[in-house]
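Colleague: I'd like to go over a predicted model; first the sequence, then the structure.
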Amino acid sequence: MTIDSHQHFWKYNPIKHSWIDENMTVIRRDFLPAELKTVFEANGVDGCVAVQADQTLAETDFLLELAHGNDFIKGVVGWADLRSPDIEATLEQYASYKKLKGYRHVVQEEADHNFLLRPDFLRGISKLEQYGAVYDILIFPHQLGATLEFVKKFPHQKFVIDHIAKPYIKDGFYDGWAALMTEVAKQENVYCKISGMITEADYNNWTPDEFQPYMELVLKAFGADRCMYGSDWPVCLVAGTYTQVKDLTTNFISQLSPSEQTAIMGQNAVEFYGL
């Protein structure tokens, strides 16, 4: 089974989605399940995990509603305010939704480089394990140091790094990112999504070769049993097609054993998220 471990839905709102800048006008519109289902049918994808793109409980409810009405949406990564003193009540409320698999915060937008290590946030994270909820880590490379300390604090909590931690591929930034990703990967409860890469390169002039060293590092550090394919649809459309994104991963892993390819293209996501 091929599972896209990372994609988004939204009803476009220029205020709510202000992060979609003038270089991304192609995605300034609605993206809903009917369209993605067609894309999946054309690309041999069986299901997906829908991930939050807005930091509200209304977003979590919106994704759960879409998942309820569409079988191919196998799981949802929602948002809840993990810093809230009432976080346990919120987690309790959502625990009854079978497709709610975990949570994410847009840490990459936080000015505080050590946001992940703030006591109120750590307290919220400490409550996830008892509800069987995973946590998606969305960061930029300059936040990897804090991320390393963060994941070490919770050795039994399941984490996944989104978009290989968004290395600055366009600028050729590699060494610092690679060193810290290698250290993070030593924590065996941390997985990594091979996703979101083409939007970190030059939108109009990237080549598959640019991504090779980044994918090689991730595969070596995390192993085939902790890497998972993700498209970041529809964000990926600002720099390419869904097919191009999927081909980047399938071509890269084509030399691996069939079981390793199966793991990366779906089985790891099934096991990590409990799909």
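Modeller: Ah, there it is. Numbers count the residues shown, from 1 in each chain.

Colleague: drop to CA atoms for contacts and neighbour counts, all remaining ones
Modeller: Fine.

Colleague: What helix or strand is A42 located in?
Modeller: In this assignment (DSSP states H and E), A42 forms part of helix 33-43.

Colleague: Following the chain onward from that helix, which element is next?
Modeller: With DSSP H and E, the next secondary element past helix 33-43 is strand 47-51.

Colleague: After that following strand, which helix or strand is next? Please name it.
Modeller: helix 57-69.

Colleague: what comes up buried for that following helix?
Modeller: 59-64, 66-68 (16 or more other Cα atoms under 10 Å).

Colleague: which helices and strands does it pack with?
Modeller: Under the contact criterion of 3 or more Cα pairs under 8 Å, 6 or more residues apart in numbering; DSSP states H and E, helix 57-69 touches strand 73-78.

Colleague: so what does the strand it packs on touch, helix or strand wise?
Modeller: strand 47-51, helix 57-69, strand 100-105.

Colleague: Would you mind giving the orientation angle of the following helix or strand past that strand with respect to helix 57-69?
Modeller: The helix or strand immediately downstream of strand 73-78 is helix 87-94, counting by DSSP H and E. Calculated by axes from the mean of the first three to the mean of the last three Cα atoms, to 10 degrees, helix 87-94 forms an angle of 20 degrees with helix 57-69.

Colleague: and the comparison structure, right after this:
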Amino acid sequence: MDLPIIDTHIHIWDLKKLTYPWLKNMQPIVNQTYLMSDYDKAIGCQKVESMVFVQCECKPEQFQEELQWVQNIADVDKRLQGIIPWAPLHTGNAVEPILQGFKKDPRIKGVRQIIQFEEDPDFCLKPDFIRGVQLLGQYGLHFEITIDPSHFKAVMKLIEKCPDTRFILDHIGNPNIDKQELHPWKELIKNFADSGPHYCKFSNFLGNANLKNWKINDLKPFSEVVIESFGPKRLIWGSDWPPLERAATWQTWLQVAETLTKDLNENDKSLVFRENAIQFYGLNN
């Protein structure tokens, strides 16, 4: 891509340092150490101005170690301008000292605690979790929403109870692109977009498609919905690398994303691939 871009969703992990239980069930191409040097190999000659690291689901008791490790890397690699750690938001007021600590590092922009894999469909409506998300807003941090379509209704109620917290939806809400389940995701995503000034991450299309046999036409109905629902001013591109490697290379996904957004003018493309990231994450580009 000729435009300078920002990657708002990267993961790195060192299997010698921390434990990531979920990786044991993943394909070998993902279940291995990935560092910034590997990211640089993945992007090739593409100019990536800056990146946002998103927590990688290490053991919960290791989340502070993960954060410190990434902070040390970001001290050296100045492109790593945003950090989204995990935090035990479900502990309610007990999480406040942790959030106070986060505010000491301006690179920490928000928190992700994945809702998608919780057995209780109303997990995010528990009073303590709601309180944890409310506290994010008080400390100028946003919440990264990672769900599938079954969680939208509960998340909408969560958002209503947290008017001072900003939200961004990861991976367009993880619809089942493989089975082309456009509904009810389409209606849910439109309602979410209309409910407030929330952003949506243009990412993980391929991870939700047929990993071995995805086609660009499988993705288009879903990209059309999010572009129509959020408009170019509230969409932010991300790679979701290295889980992306299950389906395609980093460079292939960028090319696919370019194709899916080809009807946007150059200014709007710049919003999706760069400007919105600077605005939402408060990056120093």
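Modeller: All right, it came through fine. Bear in mind the structure is a predicted one, so any value in this text is a computation, not a measurement.

Colleague: ok so, going back, now the helices and strands packed on strand 73-78 of structure 1 as a markdown table including distance to P14 of structure 1?
Modeller: Formatted as a markdown table, those follow (distance: least, Cα to Cα, whole Å):
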| stretch | distance to P14 of structure 1 |
| --- | --- |
| strand 47-51 | 19 |
| helix 57-69 | 15 |
| strand 100-105 | 20 |
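
Colleague: wait, which of those is closest to C227 of structure 1?
Modeller: Taking Cα to Cα, strand 47-51 is the member of these nearest to C227 of structure 1, at 14.8 Å.

Colleague: whereabouts in structure 2 does that closest one align?
Modeller: Alignment of strand 47-51 of structure 1 against structure 2: residues 50-54, by TM-score structural alignment.

Colleague: Show me what that stretch is in contact with.
Modeller: The contact list for stretch 50-54 of structure 2, computed with Cα atoms under 8 Å, 6 or more residues apart in numbering, reads 5-12, 78-85, 112, 285.

Colleague: Relative to structure 1, and after superposing, what's the average distance for it?
Modeller: For stretch 50-54 of structure 2, the mean deviation from structure 1 after alignment is 0.6 Å (mean Cα distance after the TM-score superposition for structure 1).

Colleague: Quick check: buried residues in the helix holding A42 of structure 1?
Modeller: 33, 36-37, 39-40.

Colleague: where exactly do the helices run in the stretch 151-275 of structure 1?
Modeller: Taking DSSP state H, counting those that start in this stretch as the criterion, the stretch 151-275 of structure 1 contains helices spanning 175-185, 208-222, 242-252, 258-262, 268-273.

Colleague: so which of those helices gets nearest Y229 of structure 1?
Modeller: helix 242-252 (7.0 Å).

Colleague: quick one on the thing from earlier: neighbouring contacts of the helix holding A42 of structure 1?
Modeller: Here helix 33-43 of structure 1 has contacts from 9, 46-47, 66, 70, 72, 242-243, using Cα under 8 Å, 6+ apart.

Colleague: State the distance from the aligned partner of G101 of structure 2 in structure 1 to D86 of structure 1.
Modeller: The alignment partner of G101 of structure 2 in structure 1, by TM-score structural alignment, is Q93. Q93 of structure 1 sits 11 Å away from D86 of structure 1, going by Cα to Cα, to the nearest Å.

Colleague: before we move on, what about R29 of structure 1?
Modeller: 34 Å.

Colleague: residues contacting the closest residue to L283 of structure 2 other than its chain neighbours?
Modeller: Leaving aside its sequence neighbours, L283 of structure 2 sits nearest to Q81 (Cα to Cα, 6 or more residues apart in numbering; 6.3 Å). By Cα under 8 Å, 6+ apart, the contact list for Q81 of structure 2 reads 50-52, 74, 107, 283-284.

Colleague: So T199 of structure 1 is in contact with D232, correct?
Modeller: No: the criterion here is Cα atoms under 8 Å, and T199 of structure 1 misses it with D232 at 9.4 Å.

Colleague: Show me which of the two is the more surrounded one.
Modeller: D232 (26 against 22; other Cα atoms under 10 Å).

Colleague: And that one, how close does it get to N189 of structure 1?
Modeller: For D232 of structure 1, the distance to N189 of structure 1 - Cα to Cα - is 22 Å.

Colleague: One more: I137 of structure 1?
Modeller: From I137 of structure 1 to N189 of structure 1 the distance is 13 Å (Cα to Cα).

Colleague: ok so Q32 of structure 2 is a strand residue?
Modeller: No: using DSSP: H, G, I helix; E, B strand; the rest coil, the assignment for Q32 of structure 2 is coil, not a strand.

Colleague: picking that back up, so which of the contacts of Q81 of structure 2 hold up in structure 1?
Modeller: Mapping those onto structure 1 (both residues aligned by TM-score structural alignment, their matches' Cα atoms under 8 Å) leaves 50-52, 74, 107, 283 still in contact.

Colleague: farthest pair in those residues?
Modeller: Pairwise over the kept ones among the contacts of Q81 of structure 2, using Cα to Cα, the maximum falls at A74 and L283, 13.3 Å.

Colleague: Share the number of residues neighbouring the equivalent of G223 of structure 1 over in structure 2, please.
Modeller: Alignment note: G223 of structure 1 maps to G231 in structure 2; criterion TM-score structural alignment. For G231 of structure 2, the neighbour count with other Cα under 10 Å is 17.

Colleague: Likewise for N174 of structure 2?
Modeller: For N174 of structure 2, using other Cα under 10 Å, the count is 21.

Colleague: Quick one: map it onto structure 1.
Modeller: With TM-score structural alignment as the criterion, N174 of structure 2 matches K166.

Colleague: With adjacent residues omitted, what lies nearest to that match?
Modeller: F140 (5.4 Å).

Colleague: Around that neighbour, how many other residues sit close by?
Modeller: Applying other Cα under 10 Å, I find that F140 of structure 1 has 19 neighbouring residues.

Colleague: how close does H163 of structure 1 get to M197 of structure 1?
Modeller: For H163 of structure 1, the distance to M197 of structure 1 - Cα to Cα - is 6 Å.
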